[in-house]
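Novice: only geometry, no sequence info:
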């Protein structure tokens, strides 16, 4: 019997990608929650390079970095709900935009919501410019991966799941229906997928988490 474990923290957007991917393919797995202030010997053993989550452990072998893990899951359990297209060009395009999520969109989003004053205004211009690129990906499709939910939707899922709660707590607005109608409609479709819905974190707990982060950042 195959054993699949995920070393995680409950609020990490990179971890949620892995949980969603496993749920979509109906892969049994165990989630091991880590206290990153007191990392377990197992986490340090399985990810000695970065010492962070997520880590997927499959039959005792660790795989690190969320986008790498999603591709591993897709290739290992290839018959159940494939995430990436078969065409090499389409696959390359999706990998490009997934890296854009990691390297540009997500950092600039959190940079904006945690800044203040003039720095926040400058940061807002950056995140809005990035989101306009993502909005265009949905100009003719229901999902970021195309007509069917896939790899890119997993890569950008943190935006659908966290944006409302985060923006309410921090008093900022980025993703609104008037400016980003395609992303707004995609967000609603994303959150209605059963494999996503069942892993959605408790919103009160999520709000408390972000409130704590806001207060610590303001000190």
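Specialist: Alright, I've got the coordinates. For clarity, every value in this text was computed on a predicted model and none was experimentally measured.

Novice: all contacts plus neighbour counts: C-alpha atoms, from now on.
Specialist: Will do.

Novice: and the residue lying closest to residue 3 once chain neighbours are set aside, how many neighbours?
Specialist: Nearest residue to residue 3, sequence neighbours excluded (C-alpha to C-alpha, 6 or more residues apart in numbering): residue 59, at 5.1 Å. Per other C-alpha atoms under 10 Å, the neighbour tally for residue 59 reads 11.

Novice: alright, now check it against this:
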């Protein structure tokens, strides 16, 4: 890969959004340079240059051009490197369904789960119930498949990385229980399969460091 094609990723070590991109790059075997951003302090000139609208991570830089927002980046990677480890189905209908569920995870499940962990205490019961309902829809969609993508990790699995790893840590840090093996056996089985994958495992941030981060920030979502 020449200098013009060099891939850079502006990210944050503890962000599930940033890690989505790393997971896909590694699954596809694409070399890249990772650049850690200090989103809590002064944002770097590079971040402000390549994502001037949102000023958030992750940002992928390829050939001097930038793409922001994690799922858009994942789709860009998939469209650019089609031959290695497909993330999206080839069938147009199946691709649309995968996009639907990825969006559902991003906009409904993650948000509800996060609010249930860190939302106002007087609204906790209602927030936990909402998160439970949305996770139930995901549980039903997963069914008996090993991954949402079937036999291999796909677009929806990558989108749901927060549920597989970060949610359990957020529950531990906040003391709020939402997803358990008893209530969600299929999602629990899927989480273990996903986190147990050697490539995914390599990318995941240290658990105790995340617990400390969640407790320190207490509900501060840092990226999108």
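Specialist: Here it is on my side, so go on. If you're wondering where the values come from, they're calculated on a predicted model, not measured in any experiment.

Novice: picking up where we left off before, so the residue nearest to residue 3 of structure 1 touches residue 4, yeah?
Specialist: Yes: under the criterion of C-alpha atoms under 8 Å, residue 59 of structure 1 makes contact with residue 4 at 6.5 Å.

Novice: Map the residue nearest to residue 3 of structure 1 onto structure 2.
Specialist: When structure 2 is aligned by TM-score structural alignment, residue 59 of structure 1 is paired with residue 63.

Novice: got it, and residue 200 of structure 1?
Specialist: Checking TM-score structural alignment: residue 200 of structure 1 goes with residue 204.

Novice: all helices for structure 2, in order.
Specialist: Using DSSP state H, the helices of structure 2 run over 16-27, 45-50, 70-80, 92-104, 110-118, 124-142, 155-159, 161, 167-174, 185-196, 198-203, 207-217.

Novice: mean per-residue distance, the shortest one to structure 1?
Specialist: Spelled out, that is helix 161 of structure 2. Here helix 161 of structure 2, set against structure 1 after superposition, deviates by a mean of 0.9 Å using mean C-alpha distance after the TM-score superposition for structure 1.

Novice: Which residue range of structure 1 does that helix align onto?
Specialist: By TM-score structural alignment, helix 161 of structure 2 lines up with residues 157 in structure 1.

Novice: what's that stretch in contact with?
Specialist: Applying C-alpha atoms under 8 Å, 6 or more residues apart in numbering, the set of residues contacting stretch 157 of structure 1 from outside is 17, 190.

Novice: ok, now which ones touch the match of residue 200 of structure 1?
Specialist: Counting by C-alpha under 8 Å, 6+ apart, residue 204 of structure 2 makes contact with residue 19.

Novice: Look up how far residue 16 of structure 2 lies from residue 91 of structure 2.
Specialist: 28 Å (C-alpha to C-alpha, to the nearest Å).

Novice: neighbour count winner among the two?
Specialist: It is residue 16, of residue 91 of structure 2 and residue 16, that has more neighbours when counted by other C-alpha under 10 Å, with 25 against 8.

Novice: nearest residue to that one other than its sequence neighbours?
Specialist: residue 162 (5.7 Å).

Novice: any idea how far residue 99 of structure 2 is from residue 114 of structure 2?
Specialist: Distance check for residue 99 of structure 2 against residue 114 of structure 2: by C-alpha to C-alpha, it reads 21 Å.

Novice: same check, this time on residue 107 of structure 2
Specialist: 11 Å.

Novice: Could you pull up the residues touching the counterpart of residue 85 of structure 2 in structure 1?
Specialist: Aligned counterpart of residue 85 of structure 2 in structure 1: residue 81 (TM-score structural alignment). Applying C-alpha under 8 Å, 6+ apart to residue 81 of structure 1 gives the contacts 24, 25.

Novice: same question, the one 10 residues further on
Specialist: Applying C-alpha under 8 Å, 6+ apart, one finds that residue 91 of structure 1 lies in contact with 84, 85.

Novice: Give the aligned equivalent of it in structure 2.
Specialist: Here residue 91 of structure 1 is matched to residue 95 in structure 2, going by TM-score structural alignment.

Novice: and what of residue 13 of structure 1?
Specialist: Residue 13 of structure 1 maps onto residue 16 in structure 2, by TM-score structural alignment.

Novice: how deep is the residue nearest to residue 16 of structure 2 tucked in, by neighbour count?
Specialist: Around residue 162 of structure 2 there are 25 residues (other C-alpha under 10 Å).

Novice: and what of residue 127 of structure 1?
Specialist: Residue 127 of structure 1 is flanked by 22 other residues according to other C-alpha under 10 Å.
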